[in-house]
Each structure stands twice: as C-alpha cells, then as structure tokens.
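In: Okay, sequence plus prediction incoming.
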Amino acid sequence: MIYPTRLTVLCSAAVAPIALIVGIFAPAFWTAGLALLVLLLALFMVDALTSVSLGDVAVTCEGPRAVGVGESFAVTARARFLHRAPRAAQFALGVSGPVAAPFGYRAQAEMEPGRAAAAIILKAERRGTARLENIWIRWTGLMGLAWKQRQLGLDQAVLITPDIRQVREKAMQLHNRDAMHGMVAQLQIGEGAEFESLADYRQGLDRRAIDWKQSARHTHLIAKEYRTERNNNIVMALDAGRAMCEPLGDVPRVDRAVSAALLTAFIALKDGDRVGVFAFDSRPRASSAPISGQRPFTMLQRVTAGIDYSDHETNYTLALATLAGTLKRRSLIVVFTEFADTISAELMLSAVGTLLQRHLVLFVVLRDEELEGFIGAEPNDPEDISRAVTAASLLRERRLVLTRLRHLGVHVVEAAADEAGPALVNAYLDLKRRNLL
C-alpha cells in the first residue's frame, strides 16, 4: 500500500493559496498552480518508486502465549529487508480483547543493517483472551513524500490468566504449615480413613483408636493408626452470572472467587487429590474433569482464564444437574456464588439438595463489606438511615439463606474478599482431617 505522508498533504494544501495569489496578481500565469500540483505529484511518484519495494520485506511478530492479569508484556515486531533497508520505519499493532496500550499501539523501529525491530508494550486489564490480529510496517522514501506500508495477518491468541504470583506465595506458606497432613501416617477416625498399622498407644491419641483385642494379647495398649485417604475428587464450581460479575472493592466477585479456587487447587494437588473446574451462568460455560499429575495446575489456570464475564442470570438447576451427571464418584463440590435474597435462592437450595444425596458440598460466599459499612456508618441525613435499613434487611435475608444451607448439610465458608482463599484452604484441610471427603 502506498499513500502520501503528512508533508505531501501539507504541500498540496499550500498550493491552493499560492495559486490564488498568482491568479489575482498575475492572471496570465494562473496555470502555475496546476504546474505545482503536477510537480508535487511527480515528486511523490519518484519517491515511491525509488524507495524500498514492498516485496523486499518480511515481517514477523512474537508475543507471549499467556500472561497474568495486571501484567505488562511486550509484543516484538521484526522486519527483514532483502536488498536494502530504509532509513526509518514504524510498526503498528492491531489487537482486540481485554488489553490496553499505555504508550500507544505504534512504535518507532530500531534500525540495524537490513533489519528493523520494535517492542509494543501492552497491559492485561482482566481475564480473557486477547488476539493479535494484524501488524503493519511502513517507511518513507528519501524525500519523505510517500509512505509504503505492508500488513501481516497474525491471528495469535494471548491468554490472560489470573495472576497467581500471590496465590503461589500463599499456597506455599499454607502447604508448608500443613505439610505433614496427608504426607505421613496420622491417626484418623471416620469413614474413608485407610488403616495403616498398629502402634503403641501414646498419650494424647484418640482413645477410640485403641485395639482392645491386640492390647489384651500384648498386655499393653495398642492403637490403630490410619492414613488420610488421598486421590479425592474436588470440583471448583464457579458461578459466572450477573451477580458474581458485580465489583467488590473494584474487583469483580468472580475474579476473587477464581483466585481462591486456584489457591485451594494448588494445595489440593500438592496433597495428592484430583481437582477440576466447572463454570456456569445461565448454562454451563467451561468444564474440566478432576485430574492430578505433574502439570494440571497450568491447565486449571487456562480453564479459569476462559471464564467470561456474563450478564445472564444464574440457572442453578441446569448447572448443578449437569455437574452431577458428569461426576462418577463421590466428590467435594466447592460452589462459589452470590445471591441477593431468599426468593432468588430458592432454586439454588432445591438444586443443592440433589447434590447432597451423593456428594459433599461446600459453599463459599464473600462478605459484602459495603453493606456492612452502610449499617455501621453514622447517620447524618435521612438517606443514610434508609440506606442502613435496606442494607440490614439484605444482610438478614443473606444470613437466612446461609442458615438454611447449613441445615441442609452444606458446609459454608463466609469470609472477606481478601481472606477467602486462606479460609477456603482451612475449610478443605479441616474436611480432610475429619475424613468427610
């Protein structure tokens, strides 16, 4: 593609007043304006023909395959000129998706003999998939009158995943603190515990673990030791409906839920359990079967990155019935959701009841600190009182729903947004210690 530069446009615009002045003061030479335009056009053609040919350049573009939310990353564009290189060149990037360019989508190339390169800085603003669609390179001739431009279609995907740097740090701290759990033989009583061995009874052990027959045979107390069962199924069921996409402290609730789910998944995988992800709103959106192994966490990270922000109402009946149909064995289902009142929660309660017939269900609900702030704020005008009364009513209905969930046999974790991850990890480890999985 060849088109005029700014210099050419300005020169063309300057011809009109010059031709007008000549026409007024020297009418016989009114054609001088046309001559100037023809001269400019000729110079433009010469500049375009003598500059580097469009077929003499090969363009490539490199970018990361995955980045974390909030990270800045560089997309590097390179060009190789087959015969000769221009004095200067510019790159421009066409991109779509949840990214921004703090310094713009254009960059001046650094020229080397026969080569040009430039880095365009992008910033990932939220989870999702950004696409590098096109890359352009352009250069001018020696006179700077004509741009020559080459376009390359890219269609490269950059997966924007949840930022897991803090997740890994917290996970390692929590895992190191509880590293002995699930890794060595422990005394565990309850359904699902695996018998490990017999050992001398020691003070502090559960008296129910005493094997009275073996104790009578050996004339001293003998206790049974149990090993925590591993390879449990854990499913992170993430509600991505309208209520979960509302901001909580400038961050959508679903993003906070994803961070807490990944933190718990990291701990569970370290403990030898199998972890899967299930996302839904009006219908199931993303799913991965519970897996374990060397590299499942990366897969979970990619699945959660693909959970989009939705404005649909959540259909608990369809989503949880679909999830129950895919699970072949008893599992711990961790549901991250949000509800406004008892009416909207009725279908959720009935859908959860079917899951409890076979599975263990743990609900994770983020505390609404904004509503709590309205209640605790000092009233200065009638609007503050009305706002506090409404907030108290909403929180009362919320507590009623949570109470009904507990009566059904659902385990509930209600925590502040910043503490949801550690609170869920502690609840998961507590369920393992009690052999409820």
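Out: That came through, no problem.
In: drop to CA atoms for contacts and neighbour counts, all remaining ones
Out: Fine.
In: Residue 236 looks like it's in a helix, true?
Out: No. Judged by DSSP: H, G, I helix; E, B strand; the rest coil, residue 236 forms no part of a helix; its state is strand.
In: A further structure is provided below for comparison with the first:
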Amino acid sequence: MISFFRFNLIIFASVIVSVLLLSLLDLLFSPNRKQLTLERSLPKQVERHQEESLRLIITNKGDKPAQFIWTDDLPESISTTRPTLTTIEANQTLTIDQPVQANQRGLFPIKNVYLRYQSLFGLWQKQRMFVIENTIKVIPNLSESRDYLSSAQKYLLHEGSKIRKQVSGSGEFAKVRQYVVGDDPRKINWHQSAKLNEMMVNEYEPEHGKQIIIMIDCGRMMGVELEKGNRLERSIEAALTVATAALDHGDYVSVVAFAKDINVYVPPGKGLSHLQTILQAIYSLKVEATESNYLAAVQFIRTEQTKRSMVILFSDVNQFFLDKQTLFLIKQLKKRHLFIGIGIKDEWKQRNIALQPNSIYEAMRKTVAQQIELSNRREMLKWKNLGLDLIEAKADNLAVTTVSYYIDQLNRGVL
C-alpha cells in the first residue's frame, strides 16, 4: 500500500516537474518585450459616418514568432473592430489597417496601445503599453458637398431645380454709351437711341458675386435626436453643402453660429479654398443647453454686413411661431436682406400623421399631430405673406432643399 502511494507520488512529482520545465522552456522561446515595437499612423481628419483606417506597424526584432492581441483607448464615439489572435513571425514587420468610423464631431485625443502577446504554447502572456500620443479630428460628413461638385445638375435633379446660365446684361447698371461694332444687340437701349437719334447701348459693371450669410443655431432645440445624429449635425452638413454651391458659383460666403452668444463668425470669403476656413471654424460646434438669442444674432449681422445678402438660417422654425419678438427681428432684417429659415421636419409628427390607427390612443396621437401640422402651416403662410420664407425638409433632403432654394433665388434674380 505504501509502495503504491510512493509510486503515485513519484508520477505526480514527475508531471509537475515536466510542466514546470515545459513552462520555462515556453517562456524561454517567447519574444522579449523590447523585441516588439509598434508605430501608429492615422489620417489628419476623418468624416463623420465615413469609414477610415488607422494603420499599425508592428515589428518583431526577435528570432521567435509571437501571437498577440491588442486594444487601445479610442473614445466610445468611434466604433472599430480588431482582429482576434494575430501571429507575427520572427524578424518580420506586420502592417494592420484598423477600420474606424466616427459618430461624433470634434477633436479626440488617443494615447495608449496595449499589446498582449503569448508564448509558443500559450502558457505565458506578456503585456506592453505603447504611449503614442495622437489626436483624431472628426469633421462633418462632406458626401453631399462632393456630390454637388461632381454634378450640380444631377444633384438637384430630383428637386426640379435647374441651373441657368447668367443672363446677358446682368450686373449693376453703369452707364449708356454709343454702340460700337461687336456689342451685344440685346444691350441696345431703344429709348435712348430714339431720343438721341443714334444707337446707344447699356453698359453694366461685371458681376462681383453675391453675399451669402449662413446662420447656424446651436441652441437646445437643435439637440433633438434624429435617426442619424441630431438637428445640429444635419444642419452643419447642409450648411457646408450650400456653402460649397455658393463658393463654386463665385459668391461670397460668411458664417455665423450662435446660441446664447455668438460662438463663431467666419467673415465673407470667396473661392472653394474658403470652404476649408469655414470647415475648421464650425467642425466642433456643440449644442448648448440654453435658448437661442436671435436678438444678438440679428444685431450682429446688421452690424457686420451692410450689403444686401441672402441670409440662410438653420434652426427649429417651429419655435418662431411661439415668440412674436422673433418675427419682429426677422422683419427688421428683411429690410436690407433676403431671408429664409430652414428647419428639419419633426419625425415624430410625420410618423403619427402617416399612422393607421388601430386604437383610441393611436387615433388621438394622429389627431394631435395633424393639428400641430395645420397650425404650423398657417403660421408659415403668415410669414410667407410678409415676404419671409420658412421651409421644413426631411433630414435626408435638408441639403438639397437648401441648395435648390439658393439656385432658384439666383435664377429669379431677386438678390
């Protein structure tokens, strides 16, 4: 009995020793921490909801292969996927493209990469932290701006808008002069020709570009969540699209972002290079938990811009109907400028208007939504009769609706 016990003890001890030897051997054949290096590169800026890649370059300077996993300190607003267990051979460099998609605008610091690698048989794991300080700049999605630049007419096609060529004789009238060979017959001033008994033509100063002011409301009502982002997110993207259209057309564009105070002011500029100035100024705008101060915004515009301009305000137009002071302020603004208010349709209201009620509760919701819609339409008609345009569009059509209005006003020559 005792000999049998000793025999089992010897076997047990042999197993323990074998495992320890195997473990030490496995540790001996695992790479040293200093033999693994890691570098990370990333784009200067990424667009919201556009997939980009962070590049990791991992080098194994040792003479033994390694299996590893890694993680990092990306913010929760940036979604990503990482491979599971990855193998890097001895004296090799491995390049990994890590897909990322940002869901929120702003400037986000990232610092650490944590690399955990295991030995050949997986009995040992080592971890190393690489401190690599980077920042990810997340800008608004510019896909609609690119769509406009690639084909403006195709972009506006489903809205029924058509970009017309500039009418001959446009621009500010300068003087009447004698007709010379080569003048456009459409510029002949028949009244002066008959009066002076010689052919006279109108002369115009060349078109110097219209003035476009884009106002972006950052007050609390712009924080209402939509299916994709919130009202402010979609308004910023639409504002950049209409800025692209205006700058591409040769107009001057300025931007005013406000809530309780004026948050951002971009002075008028011309040319598509000015779009980058606008983008860098507004990419980090946030919704503020305060009411919008329209008085301060209107007074600021009246002070800064004395030339007649098209003022495009991105806001929640429904709150205009609750404050008579806003109507008074906008009427004062219209004395010099052409005004339009652009808002996003209430998704809850639209869903309930389209509802096929199967209960009293659903019927009540549908009725309330219809009453709100009728009330808003009456208020919009009231503003329309005062020469003030208010437009609501679905979130996905906000940019194209705004650009269509801008093109329509140019075609009509009302600015």
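Out: Now that the structure is in, tell me what you want to look at. Remember, it's a predicted structure, so these values are computed and weren't measured experimentally.
In: and residue 286 of structure 2, what element?
Out: Applying DSSP states H and E as the criterion places residue 286 of structure 2 outside every helix and strand.
In: That one against residue 218, yeah?
Out: Yes. Contact between residue 286 of structure 2 and residue 218 holds when scored by C-alpha atoms under 8 Å: they sit 6.7 Å apart.
In: Show me whatever sits in contact with both of the two.
Out: Residues touching both residue 286 of structure 2 and residue 218 by C-alpha atoms under 8 Å, 6 or more residues apart in numbering: residue 232.
In: higher neighbour count, those two?
Out: residue 218 (30 against 18; other C-alpha atoms under 10 Å).
In: what's the closest non-adjacent residue to residue 136 of structure 1?
Out: Nearest residue to residue 136 of structure 1, sequence neighbours excluded (C-alpha to C-alpha, 6 or more residues apart in numbering): residue 151, at 4.5 Å.
In: quick one: contacts for that neighbour?
Out: 134-137.
In: In these, which residue is surrounded by the most others?
Out: residue 137 (25 neighbours).
In: mind listing what that one touches?
Out: So residue 137 of structure 1 contacts 59, 89-92, 149-151 (C-alpha under 8 Å, 6+ apart).
In: tell me the two of those residues that are most distant?
Out: 89 and 151 (13.3 Å; C-alpha to C-alpha).
In: average gap between the longest strand along structure 1 and structure 2?
Out: Identified as the longest strand of structure 1 according to DSSP state E is strand 146-161. Here the mean offset of strand 146-161 of structure 1 against structure 2 after fitting is 2.7 Å, by mean C-alpha distance after the TM-score superposition for structure 1.
In: Which of the residues in that strand are classified as buried?
Out: Of all the residues in strand 146-161 of structure 1, those buried under the rule 16 or more other C-alpha atoms under 10 Å are 146-151, 154, 156-161.
In: Give me the distance from that strand to the chain's centre.
Out: 23 Å (C-alpha atoms, centre = their mean, to the nearest Å).
In: again with stretch 117-134 of structure 1
Out: 14 Å.
In: thinking again about what came up before, and whichever helix or strand comes after the longest strand of structure 1, what does it pack onto?
Out: Counting by DSSP H and E, the next helix or strand C-terminal to strand 146-161 of structure 1 is helix 165-177. The helices and strands touching helix 165-177 of structure 1, judged by 3 or more C-alpha pairs under 8 Å, 6 or more residues apart in numbering; DSSP states H and E, are helix 253-270.
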